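Asks: the following comprises the amino acid sequence and a computationally predicted model.
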Amino acid sequence: MTDSSEEIPQGQVVYRRLLEEIRDARLLPGTRLREVEVAERLGHSRTPVREAIRLLESDGLVVHQPRQGATVRVLDYPEVMELYEMRAVLEGTAARLAARVANETELRQLHELNAEFAAAGDNQQAARLNRQFHAMLLEAARNRFLLRSMRVVQKTMLILGPTTLLEADRTVTAAREHQTVLDALSARDGPGAEAAMRAHMEAAQMVRLRTLRRHERPLEE
C-alpha cells in the first residue's frame, strides 16, 4: 500500500479495490461478498469492508439477495440494452463534438493508441488500451456534463462481466471500428464520427448479448 492510499479512509481503499476486481472480472456478477472473507483477503477489518459494500450498493453495483446477502448485481437483458443505448448516445455525441474541437495532438494520440490496441499482445492489455482510447476521446469532446454522465454509465458497465474483447477477433474488429471513427474525426466530419461511434457501440452490444445468451446467466428479479 502506498503512502497516498494510507491517507485515504480505509473504507474508500477497500471500495476502490473491489471496484477494480469487478472491472477486471475477478468478481463476477452474482458473486457473494461475505464480509469476513473479503476482510481476510484484502487485509482489512470488517468495518471498512462493510462501508465499502454500502458504497457499492449506493452505486447500484451490489444488491442484497435473500439468503445470500451482498451480491455483485446481475443485469437483465433490458437493462443491458438500455445501458448500451445510453453509451451509444453519449459516446456518439462525444465523437461529434471531438470532430469539431479536438486538437491535432489529441487526434495523433488517438491514432497511436488505436495502433497499440490493434497490436495488443493479450486481452488485459487490449482492455486497458481500449479504456484509454475511449477516455481520451471523451476528454477531447470538451464537455464536462457529458463526462459526468458517462462516468455513471461506465461504473454500471463494470458489472457486465469480462470484456467483450475476450471474444475471438473482437480486438481486430474493434480496432477497425475505431479507425472509422478516427477517419471521420480527422476529416472534421461530426455527423460521420457520431454515426461511426454509434455503429461501434452497436457492434459491442451484439457481442455482449451473444455472450450473455451463451452463458445463460440468470436474470435479476
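Replies: Nice, I can see it.
Asks: okay, CA-based contacts and neighbour counts for the rest of this
Replies: Will do.
Asks: which residues touch the spatially closest residue to Arg50 that is not a sequence neighbour?
Replies: Leaving aside its chain neighbours, Arg50 sits nearest to Glu35 (6.6 Å; criterion: CA to CA, 6 or more residues apart in numbering). When contacts are counted by CA atoms under 8 Å, 6 or more residues apart in numbering, Glu35 is found next to 46, 49-50.
Asks: how close does Glu35 get to Ile22?
Replies: Computed as CA to CA, to the nearest Å, the Glu35 to Ile22 distance reads 16 Å.
Asks: out of the contacts of Glu35, which is most surrounded?
Replies: Val49 (27 neighbours; other CA atoms under 10 Å).
Asks: putting a second one here so we can go through both:
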Amino acid sequence: MSQVKSPNRDAYSLILEAIDVGIFKPGDRLVESDLAERFGVSRTPIREALQRLETQSLLARDGRSLIVSSLDHNQMAELYVVRTELEGLAARLAARHATSEEVRVLQDMVQEDQKLVEDPSALARANRRFHKQIHLASHNRYLVQQLDLVHRSMALMATTSIAVEGRGEDTLVEHQAIVDAIASRNEDGAYTALRNHISQAFVTRLKQDADT
C-alpha cells in the first residue's frame, strides 16, 4: 500500500474516513502492518484504533482477523428508523436556528451538485456534505454527535442508493425542497421534507437489495 502522510490526523480518524469514503468496504480485512504503512504511523495507535472501531461495531471478528462490518436487513431497517427521526429533527432545528449564511451555503450546494448527477460516487460524497451542513445548521451539538454515529454506520452499506438510475436527479429535487423549507423558516415543512427524503432513499435501497 502507498503511504499517506498524515502528521495531524490520528489513526482512528484516518481508518474511519477510509471506511466512510469506501476505500475499505464491508468484508475487507484490516491488517495492522498494512494500515501502519498506508497511513505512516506506528502499529500501536493503529491497534488502539482498531480496538475502538471494533467496540463501536464498525469492525467485526472473522476468526483472528478484523473485517469491516456489514449490516443485515434488520440492522439496516433499524438504522433508517433512527436516521429518519434524527435527520428530521435536524431539519426542524435548522429551520429555526440556521443563519442566512448557512442557508446560502445549502442553496449553493444544491446548485453545484447539479453538475454531479452523472457521477454517483461524487454525488454520494456531496450528499454526505449536504446532510452534514444541515446537522451543523441545527446548532445542537448533541444532535450532531448522534448523527455522526448514525452516518458512520451508514458507511457499512456496500452501495449507495444514489447509484440507482434516476435517483440522483430525485435526490437533488428533494434537497431543494428541504432547503426551501429551511429558508422559509417552515419547521414542520423542513422536518417532513427531510423525513420524506430519507424514506425514499430507504425504499430505493430495499429495491436494490431485492434485485441482488
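Replies: That came in fine, so what should we check first? Computed from a predicted structure; not experimentally measured.
Asks: just give me the match in the second structure for Val72 of the first structure.
Replies: If you follow Val72 of the first structure across to the second structure using TM-score structural alignment, you land on Val68.
Asks: and for its match, the neighbour number?
Replies: The burial count for Val68 of the second structure: 22, using other CA under 10 Å.
Asks: cool, Ala60 of the second structure as well?
Replies: Here the count is done by other CA under 10 Å, and Ala60 of the second structure has 20 residues near it.
Asks: return the residue of the second structure aligned against Leu209 of the first structure.
Replies: Under the alignment (TM-score structural alignment), Leu209 of the first structure maps onto Leu206 of the second structure.
Asks: surely its match is in a helix?
Replies: Yes: secondary structure assignment (DSSP: H, G, I helix; E, B strand; the rest coil) places Leu206 of the second structure inside a helix.
Asks: any idea how far Gln10 of the first structure is from the residue nearest to Arg50 of the first structure?
Replies: When CA to CA is the yardstick, Glu35 of the first structure and Gln10 of the first structure sit 14 Å from each other.
Asks: next: Arg50 of the first structure.
Replies: Counting by CA to CA, the gap from Arg50 of the first structure to Gln10 of the first structure is 11 Å.
Asks: check which helix or strand the residue sitting nearest the centre point of the second structure maps to.
Replies: Among the residues of the second structure, His151 comes closest to the average C-alpha position under CA atoms, centre = their mean, at 3.9 Å. Assigning secondary structure by DSSP states H and E places His151 of the second structure in helix 141-154.
Asks: in the helix or strand following that helix, which residues are buried?
Replies: Heading C-terminal from helix 141-154 of the second structure, the first helix or strand you meet, by DSSP H and E, is helix 167-183. For helix 167-183 of the second structure, burial by neighbour count (16 or more other CA atoms under 10 Å) applies to 167-172, 174-183.
Asks: kindly report the same for stretch 130-143 of the second structure.
Replies: Judged by neighbour count using 16+ other CA under 10 Å, the buried positions of stretch 130-143 of the second structure are 130-139, 143.
Asks: what do you get for stretch 149-168 of the first structure?
Replies: Using 16+ other CA under 10 Å as the test for burial, stretch 149-168 of the first structure gives 150, 153, 156-165.
Asks: read off where it ends up in the second structure.
Replies: Against the second structure, stretch 149-168 of the first structure falls on residues 146-165 (TM-score structural alignment).
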